[in-house]
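Undergrad: One predicted model, sequence on top.
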Amino acid sequence: MTKLSVNINKIATLRNSRGGNVPDLLKSAIDIQDFGAEGITIHPRPDERHIRYQDARDLKAVVHTEFNIEGNPIKKFIDLVLEVKPTQVTLVPDAVDAITSNAGWDTVKNRDFLKEVISEFKRNGIRTSIFVDPVIGMIEGAALTGTDRIELYTEEFAKEYANGNPGGITPYADAARKATEFGLGINAGHDLSLDNIKFFKENIPELLEVSIGHALIAESLYLGLENVINMYLNKLS
């Protein structure tokens, strides 16, 4: 079964919009795990507009499933990850002012940099994953960095699927097969939702983990958080 890791950035955004501690991020993480999710994902950014760096430290004490920290490996981020030592770090090439992640790594151009960063995380017992587009050359480049996994950037698939084009899955299936040939684990995330997750999972049988935040939290406003988490788990089973 593919694991569901819930990205709680949007919960932090709501909290920060009013100050104080409502909703309580730590309690939300505990509840999400109690509802059945197999992981918690956060993506702190330098301006801390949603997840704060201190949140990562505080969450370490309450996340008893997989703890995944995503982000651009600037020094401040690297230092945080080495301090917290999550289960997994996912490297994302975000610009400082990015609203959300919008591209995977050029693993060929950035191979030496990624290799250096990944080796440091792995020396500290932290599983590594690289955010990549479904391009065979980028998968091949990722394999040369020493990463444990890739995370397929799924925005384009989601757009194509919503437009009635299930063929948009093809490059993802091809990329997944190539990653498997190289012994890389496969994660996925970005714009996956209750509408498309089952189809994606059925066509990427090697899929180990999905990280879902925006859609899951939005769906939960209508359907309830516990209910939505179990709907995802059912579709991933």
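TA: That came through, no problem. Treat the numbers as computed from the prediction; the structure is a model and nothing was measured. Numbering: from 1, shown residues only.

Undergrad: make it CA atoms for all contacts and neighbour counts henceforth
TA: Fine.

Undergrad: by contact count, what packs against the strand or helix carrying Ile186?
TA: Here Ile186 sits within strand 185-189, counting by DSSP states H and E. The helices and strands touching strand 185-189, judged by 3 or more CA pairs under 8 Å, 6 or more residues apart in numbering; DSSP states H and E, are strand 149-153, helix 170-181, strand 207-212.

Undergrad: The last one vs strand 149-153, what angle?
TA: In this case it means strand 207-212. 50 degrees (axes from the mean of the first three to the mean of the last three CA atoms, to 10 degrees).

Undergrad: what's the angle from strand 207-212 to helix 170-181?
TA: Angle, strand 207-212 to helix 170-181, by the same axes, to 10 degrees: 130 degrees.

Undergrad: Give the buried residues for strand 207-212.
TA: Applying a neighbour-count criterion of 16 or more other CA atoms under 10 Å, one finds Leu207, Leu208, Glu209, Val210, Ser211, Ile212 buried in strand 207-212.

Undergrad: so can I have JSON lines of the residues you listed showing distance to Ala158?
TA: Output for the buried residues of strand 207-212, formatted as JSON lines (distance: CA to CA, whole Å):
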{"residue": "Leu207", "distance to Ala158": "16"}
{"residue": "Leu208", "distance to Ala158": "19"}
{"residue": "Glu209", "distance to Ala158": "17"}
{"residue": "Val210", "distance to Ala158": "14"}
{"residue": "Ser211", "distance to Ala158": "14"}
{"residue": "Ile212", "distance to Ala158": "13"}
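
Undergrad: Among those, which one lies nearest to Asp79?
TA: Nearest to Asp79 among the buried residues of strand 207-212: Ser211, at 22.8 Å, using CA to CA.

Undergrad: which ones are touching that closest one?
TA: Ser211 makes contacts with Leu4, Ser5, Val6, Asn7, Thr41, Asn187, Ala188, Gly189, His190, as judged by CA atoms under 8 Å, 6 or more residues apart in numbering.

Undergrad: Output the residues you listed as JSON lines; include the columns neighbour count and distance to Ala162.
TA: As requested, those are exported to JSON lines (neighbours: other CA atoms under 10 Å; distance: CA to CA, whole Å):
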{"residue": "Leu4", "neighbour count": "23", "distance to Ala162": "22"}
{"residue": "Ser5", "neighbour count": "26", "distance to Ala162": "23"}
{"residue": "Val6", "neighbour count": "25", "distance to Ala162": "22"}
{"residue": "Asn7", "neighbour count": "25", "distance to Ala162": "22"}
{"residue": "Thr41", "neighbour count": "27", "distance to Ala162": "25"}
{"residue": "Asn187", "neighbour count": "24", "distance to Ala162": "21"}
{"residue": "Ala188", "neighbour count": "23", "distance to Ala162": "17"}
{"residue": "Gly189", "neighbour count": "19", "distance to Ala162": "16"}
{"residue": "His190", "neighbour count": "22", "distance to Ala162": "14"}
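
Undergrad: one more structure, for comparison:
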Amino acid sequence: MKIRAATFNIRNSSAPDGDNAWPVRRKAAVAAIEQLDADVVGLQEVLPDQLEYLRWRFPKYEIVGAGRDDGMTAGEHAAVLVRPGDWRVDRQETRWLSDDPGTPGSIGWDADLTRVATLVWLRHRNGTTIGVVNTHYDHAGEVAQLQSSRLIARWVSGSIPWIVMGDLNATPDSPPVKTLVDSGLRIAVPIEAGGSWHDFTGAVDDDRIDHILVTSTWTVTDAAVSHYRPDGRVPSDHWPVVATLDLG
């Protein structure tokens, strides 16, 4: 059983990005997602207008995830897109990266903003269930980043295979990522694959802060950072990260 998983921070549509504003690059963002050829895609910074556009452009996909502000539609979503095929959404929930994960809008520790994780249980057509976590860590709170990793490590400690992905705002050698690795997860995409953050410069050698980590049950058959520029346009201020995984 194989699954191709990708994570992509699409940059929120409210940012004052000028020539790189969402209306200018949204077609490129969709093209970049399509080029990944992934079964499941975790997106970050998705505001309601972006979610509406994605639902229009991917009408056959299952798209899940709640708004971080109210647990319904308000604020950024850590949306998960599931392509029609072998895997279907069995159940899903949004949890907050805080001491009170079930309370919508809660802010954790020293975080600057409300942060969430979308947990999705996918069922293969043969009945096998796996778990996927898509998240976006706080950009400023170092305690919040570390505690978020501890939370997620507990959430994925069960018996099913898990995939953890998202914008962790942390490099591979940082305490938040090391905490996930120490819990038994491993980084799927080699460090030498290049950077993921580029701030609309198109650089491929900047920091890797977008990650896919997997439990030991998975074999990684290929993995990369996608530096695809549809029609020469960068699709976001991050590059997508993608990995093909096999349960054997």
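TA: Good, I have the coordinates. The structure displayed is predicted, hence computed values, not measured ones.

Undergrad: Could you tell me the TM-score of the two chains?
TA: Here the superposed chains carry a TM-score of 0.43, computed using TM-score structural alignment, normalised by the length of structure 1; 169 aligned residues with a CA RMSD of 5.5 Å.

Undergrad: circling back to that earlier point, please identify the most buried of the helices and strands packed on strand 185-189 of structure 1.
TA: strand 149-153 (a mean of 25; mean count of other CA atoms under 10 Å).

Undergrad: what's that one packed up against?
TA: The contact analysis (3+ CA pairs under 8 Å, 6+ apart) places strand 149-153 of structure 1 against strand 127-132, strand 185-189.

Undergrad: Give the buried residues for the next helix or strand after that strand.
TA: Downstream of strand 149-153 of structure 1, the next assigned helix or strand under DSSP H and E is helix 155-162. In terms of neighbour count (16+ other CA under 10 Å), helix 155-162 of structure 1 has its buried residues at Glu155, Glu156, Phe157, Ala158, Tyr161.

Undergrad: what helices or strands is helix 155-162 of structure 1 leaning on?
TA: Judged by 3+ CA pairs under 8 Å, 6+ apart, helix 155-162 of structure 1 is in contact with no other helix or strand.

Undergrad: Give me the neighbour count for Thr244 of structure 2.
TA: Counted by other CA atoms under 10 Å, the residues lying close to Thr244 of structure 2 total 20.

Undergrad: again with Ala28 of structure 2
TA: Ala28 of structure 2 has 20 nearby residues by other CA under 10 Å.

Undergrad: Assign a three-state SS to it, would you?
TA: Reduced to three states with DSSP: H, G, I helix; E, B strand; the rest coil, the structure at Ala28 of structure 2 is helix.

Undergrad: roughly how far apart are it and Val214 of structure 2?
TA: 28 Å (CA to CA, to the nearest Å).

Undergrad: of all the helices and strands packed on strand 149-153 of structure 1, which gets the most neighbours per residue?
TA: Mean neighbour count (mean count of other CA under 10 Å) peaks for strand 127-132 among those, with a mean of 25.

Undergrad: roughly how far apart are Ile217 of structure 1 and Phe200 of structure 1?
TA: 19 Å.

Undergrad: likewise Ser129 of structure 1?
TA: Relative to Phe200 of structure 1, Ser129 of structure 1 is positioned 19 Å away (CA to CA).

Undergrad: Equivalent analysis for Ile69 of structure 1, please.
TA: Counting by CA to CA, the gap from Ile69 of structure 1 to Phe200 of structure 1 is 23 Å.

Undergrad: now the strands: where do they sit in structure 1?
TA: Assigned by DSSP state E, structure 1 shows strands spanning 3-7, 39-42, 66-71, 88-91, 127-132, 149-153, 185-189, 207-212.

Undergrad: Which strands or helices does the fourth one pack on?
TA: Packing contacts for strand 88-91 of structure 1, counted by 3+ CA pairs under 8 Å, 6+ apart, involve strand 66-71, strand 127-132.

Undergrad: same check, this time on the fifth one
TA: Using 3+ CA pairs under 8 Å, 6+ apart as the contact criterion, the neighbours of strand 127-132 of structure 1 among helices and strands are strand 88-91, helix 111-123, helix 136-143, strand 149-153.

Undergrad: Val81 of structure 1 is nearest to which of the ones you listed?
TA: So among these, strand 88-91 is nearest, using CA to CA, at 7.3 Å.

Undergrad: Not counting that closest one itself, show me its contacts.
TA: Contacts to strand 88-91 of structure 1, defined as CA under 8 Å, 6+ apart, come from residues 66-73, 81, 126-131, 151.

Undergrad: and if we set it to 6 Å?
TA: The contact list for strand 88-91 of structure 1 (CA atoms under 6 Å, 6 or more residues apart in numbering) reads Asn68, Ile69, Glu70, Gly71, Asn72, Ile126, Arg127, Thr128, Ser129, Ile130.

Undergrad: what's the spacing between Gln145 of structure 2 and Arg186 of structure 2?
TA: 18 Å.

Undergrad: Which one's more surrounded, the two?
TA: Taking other CA under 10 Å, Gln145 of structure 2 and Arg186 do not tie; Gln145 has more neighbours (27 against 19).

Undergrad: From Thr244 of structure 2, how far out is the more buried one?
TA: Going from Gln145 of structure 2 to Thr244 of structure 2 by CA to CA gives 26 Å.

Undergrad: Then Ala223 of structure 2?
TA: 6 Å.

Undergrad: cool, Val82 of structure 2 as well?
TA: 15 Å.

Undergrad: do Pro176 of structure 2 as well
TA: Where Thr244 of structure 2 is concerned, Pro176 of structure 2 sits at a distance of 24 Å (CA to CA).

Undergrad: Asp90 of structure 2 now?
TA: Taken as CA to CA, the span from Asp90 of structure 2 to Thr244 of structure 2 is 21 Å.

Undergrad: now swap in Ile130 of structure 2 and tell me
TA: Using CA to CA, Ile130 of structure 2 is found at 14 Å from Thr244 of structure 2.

Undergrad: what does Asp182 of structure 2 give?
TA: Using CA to CA, Asp182 of structure 2 is found at 22 Å from Thr244 of structure 2.
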